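Colleague: here's my sequence, what's the structure:
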Amino acid sequence: MVEIKTPEQLAKMREAGLVVAAIHKATREAAVPGATTKDLDDVARKVLDEHGAKSNFLGYGGFPATICTSKNEVVVHGIPSEDVVLEDGDIISIDCGAIVDGWHGDAAYTAFVGSGHAPELIELSRVTEESMWAGIAAMKQGNRLVDVSKAIESYIRRQPRPATGKYGIIEDYGGHGIGTQMHMEPHLLNYVERRRGRGPKLVPGFCLAIEPMVSLGTPRTEVLEDDWTVITTDGTWSSHWEHSVAVTEAGPLVLTAPDGGKAKLAEMGITAAPDPLG
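Modeller: Next comes the predicted model:
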């Protein structure tokens, strides 16, 4: 059931991934106090148009926008709106994707709006991002799906507890396969659930969107009346980071990172795969 990609197909996914990276750069620059989340969506649409790419979010299951804009206690799937204004001290997770010649890219990041953020929010984002990279580092031949889940969870559990008492690893949402569709088998938990077993073996051409979501409190969520917006049940703020990643014989290839993940993986003592686009 897992779609395995050829090197030529990975090159197309890399093209889509670079469009996603361009959207991240543009929306990060636009996420300033006074901007609306609709403004950010407009920025993303412009980048897609400039690259001749299509959105894989717009219309997906009826989703009405190009990106997800999840502010503060919103974990994921926030709908851009003219009524949601960014304020100094907010955090916002922006999740977006692109399609190039039928191949998908998908990634997310958490941004800080303005200045003066509480240390626990800065640490929350750091822990979430670093847990993603721990999962990426586990994307190597011979490992199994559960090794990625274990790496993510283990990193989070090792961190000092925040002032709120704990980090909540969101239970109802996780990573996924990606390729000719945005969401494919297998589903990737951000923690280990023993009854699921070890999962499929990671082989060259195996691609995952790795996306931990972590709150400053509960791991539990609820969906608002719009049938999309997911919030923490206790109102604590959350962070979301994601990259699309491929297993190759030469190491992990981070399809949605501008440099393919080379710099960050080098810090971890891991050699990233060569960029198929040169």
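Colleague: when you work out contacts or count neighbours from here on, use the C-alpha atoms and nothing else.
Modeller: Will do.
Colleague: pull the number of nearby residues for residue 119.
Modeller: 10 (other C-alpha atoms under 10 Å).
Colleague: and whichever strand or helix holds residue 222, what other elements does it pack with?
Modeller: Using DSSP states H and E, residue 222 sits in strand 221-223. Contacts defined by 3 or more C-alpha pairs under 8 Å, 6 or more residues apart in numbering; DSSP states H and E place strand 221-223 against strand 230-232.
Colleague: same thing but at 10 Å, please
Modeller: strand 74-76, strand 230-232 (3 or more C-alpha pairs under 10 Å, 6 or more residues apart in numbering; DSSP states H and E).
Colleague: one more to line up against the first:
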Amino acid sequence: MGLRDRGLEIKTPEQILLMRRAGLVVGHTLELLRTSVRAGISTAELDAIAEDSIRSRGATPSFKGYYGFPASICASVNDEVVHGIPGDRVLADGDVISIDCGAIVEGWHGDAALTVAVGTVADDVQELMRTTEEALWRGIAAARPGGRVTDISHAVETHVRSQGAYGILEDYVGHGIGTQMHLPPNVPNFGKPGRGPRLVEGLALAVEPMITLGGKDTDVLEDDWTVVTVDGTHSAHYEHTFTLTSTGTWVLTALDGGEAALGELGVPFGGR
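Modeller: Just a heads-up that it's a prediction; the model follows:
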């Protein structure tokens, strides 16, 4: 059975270039949002900045209208893990906000997320953010042609477990991406290596560790979107879209294609 027969979307190099265009829109937008986060700004204001950035670059927000989602970003604060709806909430010093952003260019998607500290945050929260971002890169670095999807999962979990007693969400995972924002296969943030579909050139995946200072259990608020930790502890969320090319790994939503971070981990860079 071929990969396409298993529902996996394998892209041509030309299609990957379109995904890179979408990825750059996301990357530039997230960098703009990173510098815009401050005490006193509302999550709705951040959403307006994001939508303007996406549309001004000739792209369409992936999230707006997706199953009825009303905004262009997900803005999740403190114990909100993912899918927070932007609104009247005003950020305060000591908060952390996870911002998830997606864009479409000529039918092709890019998807990435980061977590930003508002002013000065507690040391354990700062360490949570560091651990989660490092786990993202170690997951991507574990992807090799001929490997398996859960090689990524195992690398994420191994790094998180090595750094402390953190919670790793199991009900929310990474995913394939391309002509749709969410495609097979799922990319969990935990598990044994060597399982799942094979990793091949042209398969694009969004890897997104969601890690908490407490347990892994979550609830969904009455808005039917916002996912929060049951124990009220803080969380962090980082995400990138990447693919494998004939020369290495290419992180489509990183402004430098992931070259610097991959280089530090000894991974060949496969971008153009």
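Colleague: please state their TM-score.
Modeller: TM-score for the superposed pair, counting by TM-score structural alignment, normalised by the length of the second structure: 0.96. Supporting figures: 266 aligned residues with a C-alpha RMSD of 1.0 Å.
Colleague: residue 242 of the first structure is nearest to which of the helices and strands packed on strand 221-223 of the first structure?
Modeller: Nearest to residue 242 of the first structure, of all those, is strand 74-76, at 11.6 Å by C-alpha to C-alpha.
Colleague: what range in the second structure matches whatever helix or strand comes next after the closest one?
Modeller: As assigned by DSSP H and E, the chain's next helix or strand after strand 74-76 of the first structure is strand 91-100. Strand 91-100 of the first structure corresponds to residues 96-105 in the second structure, going by TM-score structural alignment.
Colleague: with stretch 4-15 of the first structure instead?
Modeller: Under TM-score structural alignment, the match for stretch 4-15 of the first structure is residues 10-21.
Colleague: quick one, strands of the stretch 101-250 of the first structure?
Modeller: 103-112, 168-169, 175-177, 184-188, 207-210, 213-215, 221-223, 230-232, 238-240, 243-248 (DSSP state E, counting those that start in this stretch).
Colleague: who does the third one touch, helix- and strand-wise?
Modeller: Other elements packing on strand 175-177 of the first structure under the criterion 3+ C-alpha pairs under 10 Å, 6+ apart are strand 184-188, strand 207-210, strand 243-248.
Colleague: residues in contact with it?
Modeller: Residues outside strand 175-177 of the first structure that contact it (C-alpha atoms under 10 Å, 6 or more residues apart in numbering) are 2-4, 149, 182-190, 206-213, 242-246.
Colleague: which of these are buried?
Modeller: Buried residues within the contacts of strand 175-177 of the first structure, counting neighbours by 16 or more other C-alpha atoms under 10 Å: 3-4, 149, 182-184, 186-190, 206-213, 242-246.
Colleague: about what we covered before: the second structure: matching residues for the strand holding residue 222 of the first structure?
Modeller: Using TM-score structural alignment, strand 221-223 of the first structure corresponds to residues 218-220 of the second structure.
Colleague: what distance do you get for residue 103 of the first structure to residue 247 of the first structure?
Modeller: Distance of residue 103 of the first structure to residue 247 of the first structure, given as C-alpha to C-alpha, to the nearest Å: 16 Å.
Colleague: now do the helices in the second structure.
Modeller: Here the second structure has its helices, by DSSP state H, at 13-36, 43-56, 123-141, 149-163, 259-264.
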